[in-house]
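K.L.:
curious how this folds, go ahead:
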Amino acid sequence: MSNTSFSEESFFYDQKTESTIPLFEFNISNSKKRVSYHRNNDTINYHYGPFHPMKPFRLRLTDHLVTGYGLHNIMDLYEVDIESNQNINLIENKILKFHSLEYINFLKNLNDNSDQENKKYLIKNDIDDNDCPIFHGLYRYCLNYTSTTLSAINAIKQQKSDIAINWSGGLHHAKKFKPSGFCYLNDIVIGIMDLLKTHSRVLYIDIDIHHGDGVQEAFYMTDRVFTISFHKYGGYFFPMTGSLEETGVAKGKNYCLNVPLMDGIKDFEYTQLFKSIIGPLVESFNPECIVLQCGTDSLGYDRLGTFNLTVKGHGECVKFVRSLGVPLVLLGGGGYTPINVSRAWCYETGIANDVILKEKLPDNLPFKKYYSPDYSLYPHLGDSILNDLNSKSFLNDTRIRLLEQIRTLQGAPSVRMDNEYIPSRDLQDLMLYLKKDDKEVLEYDDIYDLDMEKSEKVLEKERIIQMLKEDSRADFF
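P.N.:
Below is the predicted model:
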């Protein structure tokens, strides 16, 4: 009997078999969770303009990657449909819990209004139409991404999902009366307010490079929503808010954290700081749900960003939050280099499902040429032209100050769900109220109970003013 040697080349998959091999591997763990993926196919069809950095097309690239890797086969898929008037009415009722009726009517009618009418509203409300342009179908676009976030929130509320994903959401800058920073409706605030009907405490985490100002302001006076934002801060970087001194007022005092960073921070420093803060915060606040805004403009080489994070570094934050075992909503946000946005969000969809994605992109991927020359899910993004200005002493001092604030919480606040005030106003609205005279204070019954004595109301007003003066927003006064 002769000895026959077989080279490795003797064993190979035929073409039919190769097409069935999954492009991911399950982690060897018992951490499988029910994950749902929420989308509205119409959202990707809108356009801010040829020179605007916000590109809804990035959502199409993300969807192609997610399906190319076969992740759609292991998640619950929700295609959100808002075509019926009944659905639109339900969504609008939730939107109006936060946004003003005047502003929503403006968005609804802006394509029918004359240019002069629209310009008048823009000037009156100090709206920058370069950042937030008016384009055809704008209101429907807003309804699409907001309803998709509400769909993800509903999956958590009804305990159908442990993790719910909407990459079209996360537009964290929008204010009660106006758009801001490419954001028209604040789907995060609207979604969290809906979540507060069934959940006592919600933790909001923001890893976009820009400060999550719209969400922070909306919940600045409550202890039911803890907001924390990791962002670049300093100079004229938008939105020029998010200092360490912004910690909330009234019942919300110390229920707001900001992590201001400088240019060039890299994976290790960022993720170590993130974990060292989020771990103790979750232990102390004990949230019943976490909403994580995963803006990808914190990646290296982003069109508007100045950090040096890689796809894996950004995803490490998602992985850590997932490991905490708290119901989780993942939302999109910023991100202005579409191919890297899609890579990060696809990778983080894999993290949500506890799978490892192969580095090589799927062969039959539409728009694959965009990912040249490496065709990799994990491109090298860690060394941009910006040096890391975040010294060890700066990061350590920041960590110590934040941990000291967390220690002041003294455990999670208790909540009576039957009568607890759910915030419906942002800080801008509150400040307008605080400028009223004492007589007008009595008429502001959305925040204060009319049964209170006038003297108590006036004292409360004075106390809040003093707190705000101690806050970094003191220049308002």
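K.L.:
every contact and neighbour count from this point should use C-alpha atoms.
P.N.:
Noted.
K.L.:
identify the residues contacting Val259.
P.N.:
228-231, 242-244, 398, 402 (Cα atoms under 8 Å, 6 or more residues apart in numbering).
K.L.:
who wins for neighbours among the residues you listed?
P.N.:
Gly242 (28 neighbours; other Cα atoms under 10 Å).
K.L.:
one more sequence to fold, the one below, so I can look at both together:
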Amino acid sequence: MRSKDRISYFYDGDVGNVYFGPNHPMKPHRLCMTHHLVLSYDLHKKMEIYRPHKAYPVELAQFHSADYVEFLQRINPDTQHLFPEEMAKFKLGEDCPVFDDMFEFCQIYAGGTIDAARRLNNQLCDIAINWAGGLHHAKKCEASGFCYINDLVLGILELLKYHARVLYIDIDVHHGDGVEEAFYFTDRVMTVSFHKYGNLFFPGSGDVKEIGEREGKFYAINVPLKDGIDDSSFTRLFKTIISKVVETYQPGVIVLQCGADSLAGDRLGCFNLSIDGHAECVRIVKKFGLPLLVTGGGGYTKENVARCWTVETGVLLDTELPDEIPDNDYIKYFAPECSLRIPTAHIENFNSKSYLGTIKMQVLENLRCIQHAPSVQMQEVPPDFYIPDFDEDEKNPDERIDQHTRDKQVQRDDEYYEGDNDNDHNMDDV
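P.N.:
Purely as a prediction, here's the structure:
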């Protein structure tokens, strides 16, 4: 084990300002709430905080098709009615509405995961956190399940430049289908998803029998669960499977998607996990001592999402947080009790011991079918994506410079230190 983990945390305040629409369950505002809770517990003093770069279209096209990226960049709420064919083709509309600043929102959350991967690759940190990321349903050419750009796939592609094997773990209540599909034919990424499974539950995939194909056969692991799973059943199963996966697969780095819709009482979920149970999975993964990229994901009861990801930031920092939430800009959301812990719901647990035993046996049996740590032909490492600097002389001086560009000119490394004299940042603006 390392003596003290170096942790990089990525956040851009603009990411929480977008609005999917009045009746849409996805509320990016939960990211502002999480960040202010992290600040109120003084966790920012124990890690390096960065504003991510906005991922360039050419970076997004490392996975997504160029025409899809171009359409996301071009479309807006006022013009969407002019493009019914493209809207249908790229699956934009109901679940994935077009809203103001949608593309910039994608650039920020994807940029955070890409930057996190690059810092890990360059050994500038041991753990990198991007709670804005984890949008695991997006496909190569289409939006899906509130996800437009699959930041996880982009981050994993970045990690594959330096690591022979990447392990992806997903504890969102929904199957991590977009990430699984992207790496279904390769043994260089093992995907492990714990999720509710049923024909009527989105996205409808993730049966234990889905195991990968060709070179990727046995490198996709699915743990399909039923309603009401509780802390003890979930964490026991998680520890057994993930320990065996790490021992067998020997990954060089782990990506952990911490979707908080698997918590009790989630607006779209049906599990019965407490925040401590959810966070125990993070603790288990951290103990392996491997480079670790942690993202958010689903989570639709936003005050519980903020509680959960704050507790998990504490876990990653080896910091126990007092239950009473300190005063912060969003304290009214946590009233009246203002405590970190949430009561678990009383949902019947339909996961019998025999059912969980059968799933565990099937997964472990599949793991026995793979060679220990597949040998990988590593190619020469491609460089991090090079983006040329713009020539100042060519810029139109009359064009308004946005705040993000101005920030870059002030202090390019975008790092926020306590007590920097020459370039003091107000943490509330971070």
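K.L.:
and the TM-score between them?
P.N.:
The TM-score (TM-score structural alignment, normalised by the length of the second structure) is 0.86; 382 aligned residues with a Cα RMSD of 1.6 Å.
K.L.:
just give me the closest of the contacts of Val259 of the first structure to Glu440 of the first structure.
P.N.:
Within the contacts of Val259 of the first structure, distances to Glu440 of the first structure taken as Cα to Cα reach their minimum at Gly242, with 30.8 Å.
K.L.:
alignment lookup: the closest one to the second structure.
P.N.:
By TM-score structural alignment, Gly242 of the first structure lines up with Gly206 in the second structure.
K.L.:
report the buried residues of stretch 336-352 of the second structure.
P.N.:
Across stretch 336-352 of the second structure, burial judged by 16 or more other Cα atoms under 10 Å covers 340-342, 344-345, 351.
K.L.:
for stretch 257-267 of the first structure, that is, sorry about that
P.N.:
Applying 16+ other Cα under 10 Å to stretch 257-267 of the first structure flags 257-267 as buried.
K.L.:
and for stretch 190-198 of the first structure?
P.N.:
190-196.
K.L.:
chain center to it, what's the gap?
P.N.:
15 Å (Cα atoms, centre = their mean, to the nearest Å).
K.L.:
same thing with stretch 317-336 of the first structure?
P.N.:
In terms of Cα atoms, centre = their mean, the centre of stretch 317-336 of the first structure is found 9 Å from the chain centre.
K.L.:
grab the most central residue of the first structure for me.
P.N.:
Gln293 (2.4 Å; Cα atoms, centre = their mean).
K.L.:
in the second structure, what residue corresponds to that one?
P.N.:
In the second structure, Gln293 of the first structure lands on Gln257 (TM-score structural alignment).
K.L.:
ranges for the helices of the stretch 301-430 of the second structure?
P.N.:
Secondary structure of the stretch 301-430 of the second structure by DSSP state H, counting those that start in this stretch: the helices cover 302-316, 353-368, 403-410.
K.L.:
so which of those helices gets nearest Ile129 of the second structure?
P.N.:
helix 302-316 (8.1 Å).
K.L.:
can you check which part of the first structure the closest one sits on?
P.N.:
Helix 302-316 of the second structure corresponds to residues 338-352 in the first structure, going by TM-score structural alignment.
K.L.:
how close does that stretch sit to the second structure?
P.N.:
Here stretch 338-352 of the first structure, set against the second structure after superposition, deviates by a mean of 0.3 Å using mean Cα distance after the TM-score superposition for the first structure.
K.L.:
and the contacts of stretch 109-119 of the first structure?
P.N.:
Stretch 109-119 of the first structure is contacted from outside by 106, 134-137, using Cα under 8 Å, 6+ apart.
K.L.:
go with 7 Å
P.N.:
With contact meaning Cα atoms under 7 Å, 6 or more residues apart in numbering, stretch 109-119 of the first structure is reached by His136.
K.L.:
so the match of Gln293 of the first structure touches Gly296, yeah?
P.N.:
Yes: using Cα atoms under 7 Å, Gln257 of the second structure is in contact with Gly296, at 5.8 Å.
K.L.:
pull up the overlap in contacts between these two.
P.N.:
Here Gln257 of the second structure and Gly296 have Gly134 as joint contacts, going by Cα under 7 Å, 6+ apart.
K.L.:
reformat the buried residues of stretch 336-352 of the second structure into CSV and put distance to Thr405 of the second structure next to each item.
P.N.:
Formatted as CSV, these follow (distance: Cα to Cα, whole Å):
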residue, distance to Thr405 of the second structure
Leu340, 37
Arg341, 39
Ile342, 40
Thr344, 44
Ala345, 46
Asn351, 51
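K.L.:
quick one: neighbours of the aligned residue in the second structure for Lys319 of the first structure, just the number.
P.N.:
Aligning on TM-score structural alignment places Lys319 of the first structure opposite Arg283 in the second structure. As a burial measure, Arg283 of the second structure scores 16 neighbours (other Cα under 10 Å).
K.L.:
please state the offset of whatever helix or strand Arg283 of the second structure lives in from the chain centre?
P.N.:
Assessed by DSSP states H and E, Arg283 of the second structure sits inside helix 275-286. Centroid separation for helix 275-286 of the second structure versus its chain: 15 Å, with Cα atoms, centre = their mean.
K.L.:
which of the residues in it are buried?
P.N.:
275-283, 285-286.
K.L.:
same check, this time on stretch 292-309 of the first structure
P.N.:
Under 16+ other Cα under 10 Å, the buried positions of stretch 292-309 of the first structure are 292-302, 304-309.
K.L.:
go on, stretch 79-88 of the first structure?
P.N.:
80, 82, 88.
K.L.:
in CSV, list those residues along with secondary structure and distance to Lys360 of the first structure.
P.N.:
Shown next, in CSV, are the buried residues of stretch 79-88 of the first structure (DSSP: H, G, I helix; E, B strand; the rest coil; distance: Cα to Cα, whole Å):
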residue, secondary structure, distance to Lys360 of the first structure
Val80, coil, 31
Ile82, coil, 37
Ile88, helix, 41
